[in-house]
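# Got a sequence here, can you model it:
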Amino acid sequence: MELKITGWDMNLVAQKIANDIPDGSYVNLGIGIPELVANHIPKGKEIIFHTENGLLGMGPQPEPDKIDPELINAGKKSVSAIPGACYFHHADSFMMIRGGHIDYCVLGAFQVSQEGDLANWSTGEPNSVPAVGGAMDLVAGVKNVFVITTHLTKKGEPKIVKECTYPLTGKNVVNKIYTNLAVIEVIDKKLFVLEMAPGVEFNFLQSVTEAELHTKT
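Coordinates of the predicted model:
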């Protein structure tokens, strides 16, 4: 399937998520595209970022001349720390997650089903390397799960599907899906389109989405 509409840049998608997360929230960011969210927090809004390798109070990506080689996130990328940040054991980090103390997490996805199931750790192929990390703990313990992903795979296949065919990370766990084409909310196991990128019409969006989409109007 050839996609003729590019839609939003993923930095703009990350900015939309940063705008939607309430002030004062504790947030965990997944590895990869979700990390962009930390760079787009609106001025005056306080978001406390948690990384599962033991930091609460992660800041944006540092400038090259200010990188601390010992200060990294779970994806082994250099990060900064805001004033008041604290460090702790890996086990304590997961206790925060499993104990329901994190308000939001932002994760990538291979597939999201129309009921909010998430598959983001393995394609299930024989030669693929499993990388579940803390994703299963996050979707089970965090109050709100946001997904950020491209709408289609590199091969042009829909990522938003009727039923996930890849190994699941969690069932009925996703609250919102943010792609380069649209913002979609999962309500009562149905997908409702909240916003579409410029030039994207509902019929086109449905044509590149395997799952059934709905509008609130």
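
# going forward, measure contacts and count neighbours with C-alpha atoms only.
Noted.

# dump the residue contacts of the residue of the chain most remote from its centre.
The centre of the chain is farthest from one residue, Asp65, which by CA atoms, centre = their mean lies 28.6 Å away. Applying CA atoms under 8 Å, 6 or more residues apart in numbering to Asp65 gives no contacts.

# Kindly report the same for Ser128.
Shown in contact with Ser128 (CA under 8 Å, 6+ apart): Ser122.

# That one and Ser122, how far apart?
The gap separating Ser128 from Ser122 is 7 Å, by CA to CA, to the nearest Å.

# neighbours around the nearest residue to Asn39 once chain neighbours are set aside, how many?
Distances taken as CA to CA, 6 or more residues apart in numbering place Pro60 nearest to Asn39, at 5.2 Å, with adjacent residues excluded. Close neighbours of Pro60, defined as other CA atoms under 10 Å, add up to 18.

# Next up, the contacts around Pro60.
With CA under 8 Å, 6+ apart, Pro60 has these contacts: Ala38, Asn39, Val79, Ser80, Ala81.

# To check against the first, give me the structure of this:
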Amino acid sequence: MMIKPKEHKGWSRDRMAELAAQDIPDGSYVNLGIGIPELVAKYVPEGREFIYHTENGLLGMGPAPEAGNEDPELINAGKKAVTAMPGASYFHHGDSFTMIRGGHIDVCVLGAMQISETGNLANWSTGVPDAIPAVGGAMDLVAGVKTIFVISQHTTKTGVAKLVKDCSYPLTGKNVVTRVYTDLAVIDITHEGFRVRQLAPGVSFEDVCEKTDAPLLPIKKD
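Below is the predicted model of the structure:
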């Protein structure tokens, strides 16, 4: 007798990225973090234009190339092969961080280890003695970019909540996250705490509450 595998509730990584792209205003200068956030480059809503920035020195980054068409000298900050859009420009790493620190990037989409109900972000280290730090440009990004979105699985692989009342890991930035996109829901950071904006198909408010280590407010009715 064959046992049907348990169906996973919630959105795929690509759908999470697509939802985030839908919330980016037309004409925005956008930086994408490593991991799931990189997928956002695939989803530019019709009628909108985003100018993607990568901190290793490219403005006008396009999506990943088709297999076999990679250029080893055209990569993003995560060392993944990318393409360049018409009109793209290349520049020094120092100039790239001047753009970030100077407030010239509108939106940044990052991954996370933990997000607190006040918008604190921890995404570079678990703080344990043998942890490999991976801060990259994240601290500069959360300090210099106008709007910070986070895309992340709602829990770790072992089921530990990533959305928490207070972060226990070393912080990347305080009060910086605006909105979180997980496989279960889109959640806003408000003055009142976490508020659900949208639920994934087949996912209930109670499902999300069960996997969130902080109070959760329901979808606000107009």
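
# Can you calculate the TM-score here?
After superposition, the two chains reach a TM-score (TM-score structural alignment, normalised by the length of the first structure) of 0.96; 215 aligned residues with a CA RMSD of 1.3 Å.

# Map the residue farthest from the centre of the first structure across to the second structure for me.
Aligned counterpart of Asp65 of the first structure in the second structure: Gly68 (TM-score structural alignment).

# Which stretch of the first structure lines up against stretch 86-95 of the second structure?
Alignment note (TM-score structural alignment): stretch 86-95 of the second structure is matched to residues 83-92 of the first structure.

# Contacts for the matching stretch, please.
With CA under 8 Å, 6+ apart as the test, stretch 83-92 of the first structure has contacts from Glu52, Asn53, Gly54, Leu55, Leu56, Gly57, Met58.

# mind putting the residues you listed in CSV, neighbour count and distance to Leu194 of the first structure included?
Shown next, in CSV, are these (neighbours: other CA atoms under 10 Å; distance: CA to CA, whole Å):
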residue, neighbour count, distance to Leu194 of the first structure
Glu52, 25, 31
Asn53, 20, 34
Gly54, 20, 35
Leu55, 21, 33
Leu56, 22, 31
Gly57, 20, 30
Met58, 25, 30
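
# just checking, which of those residues belong to strands?
Using DSSP state E, the members of those that fall within strands are Leu55, Leu56, Gly57, Met58.

# residues touching Glu163 of the first structure, list them.
Val112, Ser113, Gln114, Asp117, Ala211.

# Report whether the expected contact of the last one with Cys164 is present.
No. Counting by CA atoms under 8 Å, no contact exists between Ala211 of the first structure and Cys164, whose distance comes to 10.3 Å.

# Now for those two: what residues contact both?
Common neighbours of Ala211 of the first structure and Cys164 (CA under 8 Å, 6+ apart) are Ser113.

# residue ranges for the strands of the second structure, please.
Taking DSSP E as the test, the strands found in the second structure are 29-32, 51-54, 58-62, 83-90, 107-110, 114-116, 121-122, 147-151, 163-164, 177-181, 185-190, 193-199, 216-217.

# got these as JSON lines, with distance to Cys209 of the second structure columns?
Output for these, formatted as JSON lines (distance: least, CA to CA, whole Å):
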{"stretch": "strand 29-32", "distance to Cys209 of the second structure": "28"}
{"stretch": "strand 51-54", "distance to Cys209 of the second structure": "34"}
{"stretch": "strand 58-62", "distance to Cys209 of the second structure": "37"}
{"stretch": "strand 83-90", "distance to Cys209 of the second structure": "40"}
{"stretch": "strand 107-110", "distance to Cys209 of the second structure": "23"}
{"stretch": "strand 114-116", "distance to Cys209 of the second structure": "14"}
{"stretch": "strand 121-122", "distance to Cys209 of the second structure": "20"}
{"stretch": "strand 147-151", "distance to Cys209 of the second structure": "18"}
{"stretch": "strand 163-164", "distance to Cys209 of the second structure": "10"}
{"stretch": "strand 177-181", "distance to Cys209 of the second structure": "15"}
{"stretch": "strand 185-190", "distance to Cys209 of the second structure": "11"}
{"stretch": "strand 193-199", "distance to Cys209 of the second structure": "10"}
{"stretch": "strand 216-217", "distance to Cys209 of the second structure": "6"}
